[in-house]
Structure formats: structure tokens, C-alpha cells
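**Q** Fold the following for me, if possible:
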Amino acid sequence: MTTTRTSTITRRSFRGAALALVTGAGIALTPVAASANAGGPAPVASAPVALAAAPVVAPNSAAQVAVDTALAQQGKPYVWGGTGPGGYDCSGLTYSAYQAAGVSIPRTSRAQSTAGVPVAKADLQPGDLIFFYDPVGHVGMYIGNGQMVHSSTYGNPVAVVPVDSMWGYNTARRVV
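**A** This next block holds a predicted model:
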């Protein structure tokens, strides 16, 4: 009898590629809780279910274009000094996203942290820029629901992450 064996590396590579594809398409994987069903068949263990991410609704059209542009870059590599389209650093992503919206902001994260008006963390709206560290050394764009899109560091592509997963919150600014 012949046995086909799939290597752990192949399975991991496939799993990672599938996760990248699902994440890049804006689909979130969430577990579904089993519910008790008195008198019915025994519940089956739940598997993650793909749910479409809620659409981002920005407060104005320029912020909407910036958010949509930044989100469209998910999966592209971090490139120091990069302003796209092949790769981005943190401020290059926000700079390019707002440039696509017809809004001029400075190029570096530190300079961007002086643009627009200050916003309290509790009042963030999609399109607001969020700054980290002291002195400022990183920027992301708030997209709603406690999440931001950013290009964090070499080896990590542009991605959506919870704002609170980043340490060193400094301030936030609204540029439109």
C-alpha cells in the first residue's frame, strides 16, 4: 500500500498563504460558539468561520479615499523610505494614501504628527493618523472599530491591527 504524506512545511506554507489571501481580501476569521440543543443531536465542534469585515465609513470623502487607498495596500512589503506602489514605510503609506485623496501632508511620521488638529484617542474617526513613541517614530491610520492600518517594520507587510496591540501610543491628528 502506498501512503501519501504531506510535510509539515507544506501544510504550514499552505495555511499561511490561505490566511494571507483571506486577510488581504478583508475577511476576518472568528470562532463560532456552539450552542446547547436539548433533545437534538450532539453539537459538533466549531471551526473558524470567515466573516466579511465591516465596511469602513469615514467622516468625509477625502478621508474615505485615504482609508480605502491605505487598505488596498495590505500585503505589500515594508520598504524603508517607500511611498509605493511596490512597498511602504509607515509614513510613506499615510502620505501616499492622503496624496491619492488630494490632501498634502508631510512625508515623515514626526512631521505628520504636527499636521491637522489633535484628536483624543476616544474620539478617533476613520482616516485619523495615530502616532507612536516619544519622540514620534511611527504612524498608522485609524480605520474604525479600534483598528488601524500600518506598515510596521521590515519583514511585516502592510496590515490591519488593533490600535491597542501597539505600545507607545503618543497622539492622534485629524488632517481632513
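**Q** Going by C-alpha atoms from here, please, whenever you check contacts or count neighbours.
**A** Noted.
**Q** just so I have it, where are all the helices in this structure?
**A** In the chain, the helices defined using DSSP state H lie at 8-24, 61-71, 90-100, 109-112.
**Q** Just say which of these is most tucked in.
**A** helix 90-100 (a mean of 25; mean count of other CA atoms under 10 Å).
**Q** quick revisit: nearest to Met148, out of the helices of the chain?
**A** Met148 sits nearest to helix 61-71 of all the helices of the chain, at 9.4 Å, using CA to CA.
**Q** and the closest one, what does it pack onto?
**A** helix 90-100, strand 138-144 (3 or more CA pairs under 8 Å, 6 or more residues apart in numbering; DSSP states H and E).
**Q** Columns distance to Gly24 on top of these, output as JSON lines?
**A** JSON lines is the format used below for the helices and strands packed on helix 61-71 (distance: least, CA to CA, whole Å):
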{"stretch": "helix 90-100", "distance to Gly24": "16"}
{"stretch": "strand 138-144", "distance to Gly24": "15"}
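**Q** quick revisit: let's have the helices of the chain in a markdown table, adding distance to Ser165.
**A** Shown next, in a markdown table, are these (distance: least, CA to CA, whole Å):
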| stretch | distance to Ser165 |
| --- | --- |
| helix 8-24 | 17 |
| helix 61-71 | 18 |
| helix 90-100 | 16 |
| helix 109-112 | 19 |
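**Q** One more, so I can put them side by side:
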Amino acid sequence: MSAQNTVPSLLSRAGTASVLTLAAVGGTMLAPGAASEAQAAPSYAAEALKVAASKKGSPYKYGAAGPKRFDCSGLTLYSYKRAGKSLPRTAAQQYNKTLHIAASKRQQGDLVFFHSGRSVYHVGIYAGKGKIWHSPKTGAVVRLEKIWTKSVWYGRVR
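**A** Presented below is the predicted three-dimensional model:
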């Protein structure tokens, strides 16, 4: 049952007073249209996304992990470290450390891994609406960009 259907269903079956009692005893009651706790990105993911966005314009430098220059995995490592989570150094290592999720389950703050065959070669932080924050390549800067390929996997930092 979706969160949108939960409240009206409970109201029709139990009456308003009973629903309020159920909410007090059983946990959180959601307003119609509200996201459930399972659908909301964890606070550390939201914080990591904020950190990455705050680095907009920072130059790319191979092997750099901040605070002023970044490569792709350096940006994700730095952003999550500032949010209180540790990640390994490279994009492939980060992929192996995350909970792998389907594209349909992705949330803001999840990591987006670009791959060729079975080899991960790039990583960014999902910003929503098909976009990522990333540090793309030499001569470029940290930026928000549309995901340009279908050859991506998603991972959630735990």
C-alpha cells in the first residue's frame, strides 16, 4: 500500500480518533502525498549532495580529493567524508562498497557509476532529475550535468 493510500484508507476504516491513536501507538502518520521514510534519502546522502554542490567550479586534478581540487572519486570521497561516511578512494572500489540499487530506486545523494562492460571508470553524486554533480576530466571543473549515457549503475552509501 502506498503512503498516499494509507491515510485515506485508515480514515475510512477506523475514524479520525482511532487513526490518531494508531499514529501515536504505531509510529509516524503520513499526510496524503508525503514521502515515506523509506523513500526519503538518508540525511548523510543529502549532506554529501550539498557538499558536492558547494564545490561547483573547483578544478579537476587527477588524484585530488579536495578541498580545492578533485578527480571524480575524490569529489565523492570528500563529500561523503564531510557528511560522516567513509568511502574507499577509487570509483571501482566505491562501487564495490555500496549497496547496488536499480535506477528506479535511485535517490538524491546516491552514487552514479559509469561503466564500460564490467569496468567502472567514473562516478558522480545523483542530484535528481537525471543529473549528477561530478568532476569530469582534465581542464574541466566540478559541475552539475545531465547523465549522458545509459551505461550507469547506482550505489547507495550505507
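**Q** Where in the second structure does stretch 20-30 of the first structure fall?
**A** Stretch 20-30 of the first structure lines up with nothing in the second structure when matched by TM-score structural alignment.
**Q** Kindly state which residue of the second structure is aligned to Ala72 of the first structure.
**A** Match for Ala72 of the first structure (TM-score structural alignment): Ser54.
**Q** give the contact list for the most centrally placed residue in the second structure.
**A** Centroid-nearest residue in the second structure: Gly109, 1.9 Å away (criterion: CA atoms, centre = their mean). With contact taken as CA atoms under 8 Å, 6 or more residues apart in numbering, Gly109 of the second structure is in contact with Ala41, Ala45, Ala46, Ala48, Leu49, Ile125, Tyr126, Ala127, Arg156.
**Q** what do we get in the second structure for Ile130 of the first structure?
**A** By TM-score structural alignment, Ile130 of the first structure lines up with Val112 in the second structure.
**Q** and the gap between the nearest residue to Val139 of the first structure once chain neighbours are set aside and Ala172 of the first structure?
**A** Distances taken as CA to CA, 6 or more residues apart in numbering place Phe131 nearest to Val139 of the first structure, at 4.6 Å, with adjacent residues excluded. Taking CA to CA, to the nearest Å as the measure, Phe131 of the first structure falls 6 Å from Ala172 of the first structure.
**Q** Please identify which of the two sits among more neighbours.
**A** Ala172 (26 against 23; other CA atoms under 10 Å).
**Q** Isn't that one up against Lys121?
**A** Yes. If you go by CA atoms under 8 Å, Ala172 of the first structure and Lys121 touch, sitting 6.7 Å apart.
**Q** ok, Leu49 of the second structure touching Ser79?
**A** Yes. Using CA under 8 Å, Leu49 of the second structure is in contact with Ser79, at 7.1 Å.
**Q** Overlap of the contact sets of these two?
**A** Joint contacts of Leu49 of the second structure and Ser79 (CA under 8 Å, 6+ apart) do not exist.
**Q** picking up where we left off before, want to throw the contacts of Gly109 of the second structure into a markdown table with distance to Pro88 of the second structure?
**A** Converted to a markdown table, the contacts of Gly109 of the second structure look like this (distance: CA to CA, whole Å):
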| residue | distance to Pro88 of the second structure |
| --- | --- |
| Ala41 | 21 |
| Ala45 | 16 |
| Ala46 | 19 |
| Ala48 | 15 |
| Leu49 | 17 |
| Ile125 | 15 |
| Tyr126 | 18 |
| Ala127 | 21 |
| Arg156 | 14 |
